[in-house]
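1. Quick one, what's the 3D model for this:
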Amino acid sequence: MDHFIYKNGELYAEDVRIAEIAEKVGTPFYVYSTATLERHFQVFDEALDGMEHLVCFAMKSLSNVAVLKLLGNRGAGIDVVSIGEYLRAKAAGVPGNRIVFSGVGKTREEMRIALEGDIRQFNVESEPEMEALSEVALSLGKIAPIAIRVNPDVDAKTHAKIATGKKENKFGIPISRAKEVYAHAATLKGLDVVGIDVHIGSQLTDLEPFRLAYRKVAELCETLRAEGHNIRRLDLGGGLGIPYTRSNEVPPLPSDLGQVIREEVGHLGCEVEIEPGRLIAGNAGLMVTEVIYVKSGEDRDFMIVDAAMNDLVRPSMYDAHHDIELVKEPQAGAEKQPYDIVGPICETGDTFAKAREMNKVAAGDLVAFRSAGAYGAVMASEYNSRPLIPEVLVNGDQFAVIRKRPTYEEMIARDIIPEWL
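-> Model (predicted):
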């Protein structure tokens, strides 16, 4: 569910008119719903009710500090994959004991900062990383808590670029080598091996891959305990998919995933961590843009909007679908026609949709891209020297800009001309 609905012929974010935000902030912009973010976190938390657990928001999906504070205030942990993300989480007031540090390429400097600032655990992904982390921890007089990420070789049946649990992917250690890697970790004096980590991909719409991966983790947990390892925590990753279209097909619910977790690992008595990102943030956000021109081509009409692939790269990068709606509610039975919906960037790839059936539009109309809260603003760039677009947070009948649009002068001022020029 989300809180973007039509009222009185206009699209609203909770109790705020989208058109009012556009008037005050300008287009394009991202807008997020507090009520939706809170609700989506809550349903994950409730899915594991009765089990010792922590829901860690995967902030790579949406890293604005205001959003992190909002979720942190509700008790969320945070899953980070860089020291920049770690520092954003700390800036949002999330304590280190609720921050999990994932990622395949942590540097020694990143390890040092996280250890000095406090960390719940590192999810380590290779033997060289384990050895480096142990050395850094000992140099600081600390012990680093770790879970070792295992690669279960399970096909998540998702987009190839966001599958992470097959043997050809770069993530984790082969589960077939887990016993020897855990044995090695136990000899490293700077580490405390607390658990097992697994994550198989993103935008999964079938629970069976989760079940297969968790079953392998359960078997590994029992094997490692028999070998003398004190496995007390399971990080089961995230990846549950969201509906990107308003069709009758509904992906599994967090409660469904929770039931799979209970059935496959509940008997182990471990604390469970999960790392949802997309399902918390995705349908909690829109990207709003304005039509610049409607252009007639040889065999199609183009809707040219002021947002571009640098603002929302998912359609270009993943062939991703976003439902696109007019901010002004169309009249019932109004005429529709197909448009190629494109941005101003000098790339044919700057195309959001082809032959999309839409109500007729004109220059100046506002258009909203749904399900844009996850992997939208975080993947944006300044390609074509286009400033990053604002992010706005709505709470009931109020809204605030939580990242402003930089001026062209601010953007250009970051470049430095050397003295010899």
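
2. For the rest of this, base every contact and every neighbour count on C-alpha atoms.
-> Fine.

3. Relative to residue 195, how far out is residue 186?
-> 12 Å (C-alpha to C-alpha, to the nearest Å).

4. quick one: which of these two has more around it?
-> Comparing residue 186 with residue 195 by other C-alpha atoms under 10 Å, the one with more neighbours is residue 195, at 25 against 15.

5. helix/strand/coil for the more buried one?
-> With DSSP: H, G, I helix; E, B strand; the rest coil as the basis, residue 195 sits in strand.

6. Next, the second sequence, to be compared with the first:
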Amino acid sequence: MPTTVVLFTRDLRVRDHPALSAAAARSDAILPLFVLDPAVLGRSARNRIAYLRHALADLRASLRRRGADLVVRQGDTVTETLRAAAEARAEAVFLSEDVSLTARQRVRRLEGARIEVRTFPGVTVVPPLEITPSGRAHYAVFTPYWRAWERREWRPAVEPPERFALPPGIAPGPLPDQDLDRSGTGSLSPHRLTGGESHARRRLNTWIAEGIADYERYHDALGAAATSRLSADLRFGCLSPLEVASAAGACEGGVPYIRQLAWRDFHHQVTAAFPDIARRDYRPRDARWNDDEGALAAWREGRTGIPVVDAGMRQLLEEGFMHNRARLITAAFLTRELRIHWRRGGDHFHRLLLDGDVADNYGNWQWVAGTGNDTRPNRRFNLLRQARRFDPQGDYVRRHVPELARLDAADVHTPWRLERTPPGYPAPLVEIEGGVSRPR
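-> Sure, this is the predicted structure:
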């Protein structure tokens, strides 16, 4: 059979990769391709680019163990894919289905060329828009989606091809080096995770063996670090979300974690129906927003004077990651207390997050801001109650805000009440007493 190109995008693995397995069943030769597209890299976080470099090296090693290789090209993704296909005399391009505007435009452009194009599941547990409510294009509320998602029979995971070959005469091309990290947005976080399927599978195995049983009890505890830390591995597809869900389903206490994977699928099906999720209100509220560049800068730097907010923002800078509860708190502070537009916050997160994903990042920001899929758009968050409930001993704050490291649990969340505030720590941008905030 003729050669098939498998275009890797957000699916940098060989296990449970339906497009790769289908190509191996169809063709004698496969051209596994990844394109370093300057247009995409230029708006990607430097943290994600660093993760990507390691993930590509890991993927190449896996493919070489199977007798093939990863072909790496640079340039416009569609142009380079069609060029590689012509060079290999390929008759088809297989790739995983995705929901972002970039992904959808890529498929449309490929379909406009004289080559067969097929998309496959693999980015989510349940393919976007495979579950739809009666009379509507997608689910706008999570709970009914979750009920339908639970009832859905999942596809079987597919085994990776044991052996396959590149078409003759194809030069794999060099992997990117550390110079690539200079492109992109934001800064490199010193304590970020290393990318790649082999690293991701070790993290998954550790999580299943040692962490998931306590997830329901401790996942909101900021100081406990009791979450899976698999979000970047899922974002790059170094882990199959279906395999993660299946592994969790085999564990006692796995359902609360599976519910979070369903939330991820939920945001993807919303984005499939509303691809402008990163730019426009999903549900316009006619909200009035402030343009306070000084307050925005203080929030970005973790210098708001609200310890739990500053701890979350500094974790983001240090790790390219933020605890999910802290994401909610920091987003609520920006949009509900400072009244700064959700897009400014979402863009900042996207410039730094290892797991920065259009559907999840902006879907969650709109949920917090009241313009998205929250059924209570006027929801308010009591920041002190959140801090004391989810960081009762102040461990999370002291870990990330060293100016407050010597304060005890009674004072660490309210340093402005002390007779002398800790040296170097700012006064709060807003006054918060009894859950009521007022601009200073």
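
7. Got a TM-score for the two of them?
-> Taking TM-score structural alignment, normalised by the length of the first structure as the basis, the two superposed chains have a TM-score of 0.26; 191 aligned residues with a C-alpha RMSD of 7.5 Å.

8. where do the helices sit along the first structure?
-> In the first structure, the helices defined using DSSP state H lie at 18-25, 34-47, 65-73, 83-91, 108-117, 127-139, 178-186, 208-226, 254-265, 278-281, 314-318, 408-413.

9. To residue 368 of the first structure, which of those lies closest?
-> Proximity to residue 368 of the first structure (C-alpha to C-alpha) singles out helix 18-25 among the helices of the first structure, at 9.0 Å.

10. So which elements touch the closest one?
-> Helices and strands touching helix 18-25 of the first structure, by 3 or more C-alpha pairs under 8 Å, 6 or more residues apart in numbering; DSSP states H and E, are strand 10-13.

11. Buried residues in the strand it packs on, which are they?
-> 11, 12, 13 (16 or more other C-alpha atoms under 10 Å).

12. just stretch 77-94 of the second structure next, same as before
-> The neighbour-count check on stretch 77-94 of the second structure (16+ other C-alpha under 10 Å) flags 77-78, 80-82, 84-85, 88, 90-94 as buried.

13. Export those residues to TSV and append columns for distance to residue 110 of the second structure and secondary structure.
-> Putting the buried residues of stretch 77-94 of the second structure into TSV (distance: C-alpha to C-alpha, whole Å; DSSP: H, G, I helix; E, B strand; the rest coil) gives the following:
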residue	distance to residue 110 of the second structure	secondary structure
77	10	helix
78	6	helix
80	11	helix
81	8	helix
82	8	helix
84	13	helix
85	11	helix
88	16	helix
90	13	coil
91	12	coil
92	10	strand
93	8	strand
94	10	strand
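
14. Between all of those, which two are at the greatest distance?
-> Across these, the longest distance by C-alpha to C-alpha is 17.3 Å; it joins 77 and 91.

15. Next, find the distance separating residue 303 of the first structure from residue 292 of the first structure.
-> Distance from residue 303 of the first structure to residue 292 of the first structure, counting by C-alpha to C-alpha: 8 Å.

16. what does residue 77 of the first structure give?
-> Using C-alpha to C-alpha, residue 77 of the first structure is found at 41 Å from residue 292 of the first structure.

17. Could you dump the buried residues of strand 10-13 of the first structure into CSV and include distance to residue 353 of the first structure?
-> CSV is the format used below for those (distance: C-alpha to C-alpha, whole Å):
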residue, distance to residue 353 of the first structure
11, 21
12, 23
13, 24
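
18. Looking at the residues you listed, which is nearest residue 179 of the first structure?
-> Closest approach to residue 179 of the first structure among these (C-alpha to C-alpha): residue 13, at 50.7 Å.

19. give the contact list for the closest one.
-> Applying C-alpha atoms under 8 Å, 6 or more residues apart in numbering to residue 13 of the first structure gives the contacts 3, 4, 5, 31, 32, 33, 394.

20. do that again at 7 Å, thanks
-> Under the criterion of C-alpha atoms under 7 Å, 6 or more residues apart in numbering, the neighbours of residue 13 of the first structure are 3, 4, 5, 33, 394.

21. top of those residues by neighbour count?
-> residue 33 (26 neighbours).

22. circling back to that earlier point, mind checking which of residue 303 and residue 292 of the first structure has more residues around it?
-> Applying other C-alpha under 10 Å to residue 303 of the first structure and residue 292 shows that residue 303 carries more neighbours, namely 25 against 18.

23. my guess is that one contacts residue 340, does it?
-> Yes. In this structure, residue 303 of the first structure is within contact of residue 340 by C-alpha atoms under 7 Å, at 6.0 Å.

24. I'd like the next helix or strand past the longest strand along the second structure.
-> Under DSSP state E, the strand in the second structure containing the largest number of residues is strand 30-36. Where DSSP states H and E defines the elements, the next helix or strand beyond strand 30-36 of the second structure is helix 38-41.

25. Show me which positions of that following helix end up buried.
-> Along helix 38-41 of the second structure, these residues count as buried under the neighbour rule (16+ other C-alpha under 10 Å): residue 41.

26. Now the element after that helix, going C-ward?
-> Next element after helix 38-41 of the second structure (DSSP H and E): helix 46-65.

27. What distance do you get for residue 293 of the second structure to residue 78 of the second structure?
-> Residue 293 of the second structure sits 38 Å away from residue 78 of the second structure, going by C-alpha to C-alpha.

28. Same check on residue 364 of the second structure?
-> Per C-alpha to C-alpha, residue 364 of the second structure is found 30 Å from residue 78 of the second structure.

29. same check, this time on residue 110 of the second structure
-> Using C-alpha to C-alpha, one gets 6 Å for the distance from residue 110 of the second structure to residue 78 of the second structure.

30. what do you get for residue 258 of the second structure?
-> In this view, residue 258 of the second structure and residue 78 of the second structure are 35 Å apart by C-alpha to C-alpha.
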